[in-house]
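*Asks:* Attaching a predicted model along with its sequence, questions to come.
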Amino acid sequence: MFYAILAYHVEDTVQSWTSDEDAALMKDLLELNDRLTREGRLGPAARLGATAEAVTLRGPGDGMIIDGPFAETKEQLLGLYVLDCADQDEAITAARDLKRVNPTAVYEIRPIVLYLPGAALAAG
């Protein structure tokens, strides 16, 4: 069985780290990633882009774009799609296609910043 492990942290804290502090953490994380890869257990790993860069598509029909990764507390993250898009507008178009199929869902559109060498997304 596969599990998604979603990393939550206080964004302001992460953004306050110096380059050296971030590099030290990434060194430790990459060592763990290497071990999990050798064990055949690790799939792609990614750090999400800043919440300030996120938008959410919600509402009836084509929905409307709202700044931020905000969902009502009654909603939970139940799945995700990783798409290779030229820009945010193309990603929003794809999310609108998903919304047409599943109109009661809320879709957060957020850039992904890959940080695990060797597990990059295939360019389309």
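*Replies:* Thanks, I have the structure now.
*Asks:* From here on, just use CA atoms for contacts and neighbour counts.
*Replies:* Noted.
*Asks:* Would you map the strands across this structure?
*Replies:* Ranges of strands within the chain are 46-48, 55-58, 64-67, 107-109, 112-114, based on DSSP state E.
*Asks:* Throw the ones you listed into a markdown table and include mean neighbour count and distance to Gln15, thanks.
*Replies:* Rendered in a markdown table, the data for those read as follows (neighbours: other CA atoms under 10 Å; distance: least, CA to CA, whole Å):
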| stretch | mean neighbour count | distance to Gln15 |
| --- | --- | --- |
| strand 46-48 | 15 | 13 |
| strand 55-58 | 22 | 19 |
| strand 64-67 | 14 | 20 |
| strand 107-109 | 23 | 20 |
| strand 112-114 | 15 | 14 |
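*Asks:* Use this one as the comparison:
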Amino acid sequence: MLYALLCYNNEAAVCGLSPEEDAKMMAGVRRAEEKILARGKFGPRLRLMPTTAATFVKAGKDPLVIDGPFAETKEQLLGFWILECDSLEDAIEAGKHLAREREYGGIEVRPISAYNPPGVQD
């Protein structure tokens, strides 16, 4: 089964890191990824640009386009990993590896269900 591991963190704190601090943080992430890679299959892993670079299309009959940032939470989605795991427990263990490498924020583990509408080819 596929799982998304979603990285939530304080965007202002992360964007405020010096290049050296960011490199140290990302080295920790890579160490965690190596542990996960040894146990499972990795799909895409992406670091998102800041919310200030985002655009939001609000649902409705006449969709409204809004420039970011728009999240009113203490933590923002900053990136994600896609993993193929045998069980939820395996995905949670991968999330723990990533969570150990951060001082704040967290990792949301969410199963992914395939969305394959009839008549649409991959």
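*Replies:* That came in fine, so what should we check first? Note that the structure is predicted; figures quoted are calculated from it, not measured.
*Asks:* TM-score for the pair, please.
*Replies:* Once superposed, chain against chain, the TM-score is 0.52 (TM-score structural alignment, normalised by the length of structure 2); 74 aligned residues with a CA RMSD of 2.5 Å.
*Asks:* got a list of what Gly79 of structure 2 touches?
*Replies:* 6-8, 45-48 (CA atoms under 8 Å, 6 or more residues apart in numbering).
*Asks:* how about a cut-off of 6 Å?
*Replies:* 7, 46-48 (CA atoms under 6 Å, 6 or more residues apart in numbering).
*Asks:* Name the nearest residue to it, ignoring sequence neighbours.
*Replies:* Ranked by CA to CA, 6 or more residues apart in numbering and with sequence neighbours excluded, the top spatial neighbour of Gly79 of structure 2 is Arg47, at 4.2 Å.
*Asks:* Pull up the gap between that neighbour and Phe80 of structure 2, please.
*Replies:* Arg47 of structure 2 sits 7 Å away from Phe80 of structure 2, going by CA to CA, to the nearest Å.
*Asks:* mind checking the SS state of the residue nearest the centre of structure 2?
*Replies:* Note on structure 2: the residue nearest the mean C-alpha position is Phe80, at 2.1 Å, using CA atoms, centre = their mean. The assignment at Phe80 of structure 2 comes out as strand when based on DSSP: H, G, I helix; E, B strand; the rest coil.
*Asks:* Wait, it touches Asn9, no?
*Replies:* No. Counting by CA atoms under 6 Å, Phe80 of structure 2 does not reach Asn9; the two are 11.6 Å apart.
*Asks:* which residues touch Ala32 of structure 2?
*Replies:* Contacts here follow CA under 6 Å, 6+ apart; on that basis Ala32 of structure 2 touches 97-98.
*Asks:* need the contact list for Ala52 of structure 1.
*Replies:* Neighbour list for Ala52 of structure 1: empty [criterion: CA under 6 Å, 6+ apart].
*Asks:* repeat that with 8 Å
*Replies:* Ala52 of structure 1 makes contact with 67-68, according to CA under 8 Å, 6+ apart.
*Asks:* Tell me the spacing between it and Ile109 of structure 1.
*Replies:* Remark: distance between Ala52 of structure 1 and Ile109 of structure 1 (CA to CA) = 11 Å.
*Asks:* coming back round to it: which of the contacts of Gly79 of structure 2 sits closest to Glu108 of structure 2?
*Replies:* Cys7 (6.6 Å; CA to CA).
*Asks:* Would you mind measuring from the nearest residue to the closest one once chain neighbours are set aside to Ala53 of structure 2?
*Replies:* Closest residue to Cys7 of structure 2 apart from its sequence neighbours, by CA to CA, 6+ apart: Ile107 at 4.8 Å. Remark: distance between Ile107 of structure 2 and Ala53 of structure 2 (CA to CA) = 22 Å.
*Asks:* the more surrounded of those two?
*Replies:* The residue with more neighbours, out of Ile107 of structure 2 and Ala53, is Ile107; 23 against 10, by other CA atoms under 10 Å.
*Asks:* No further queries at this time; thank you.
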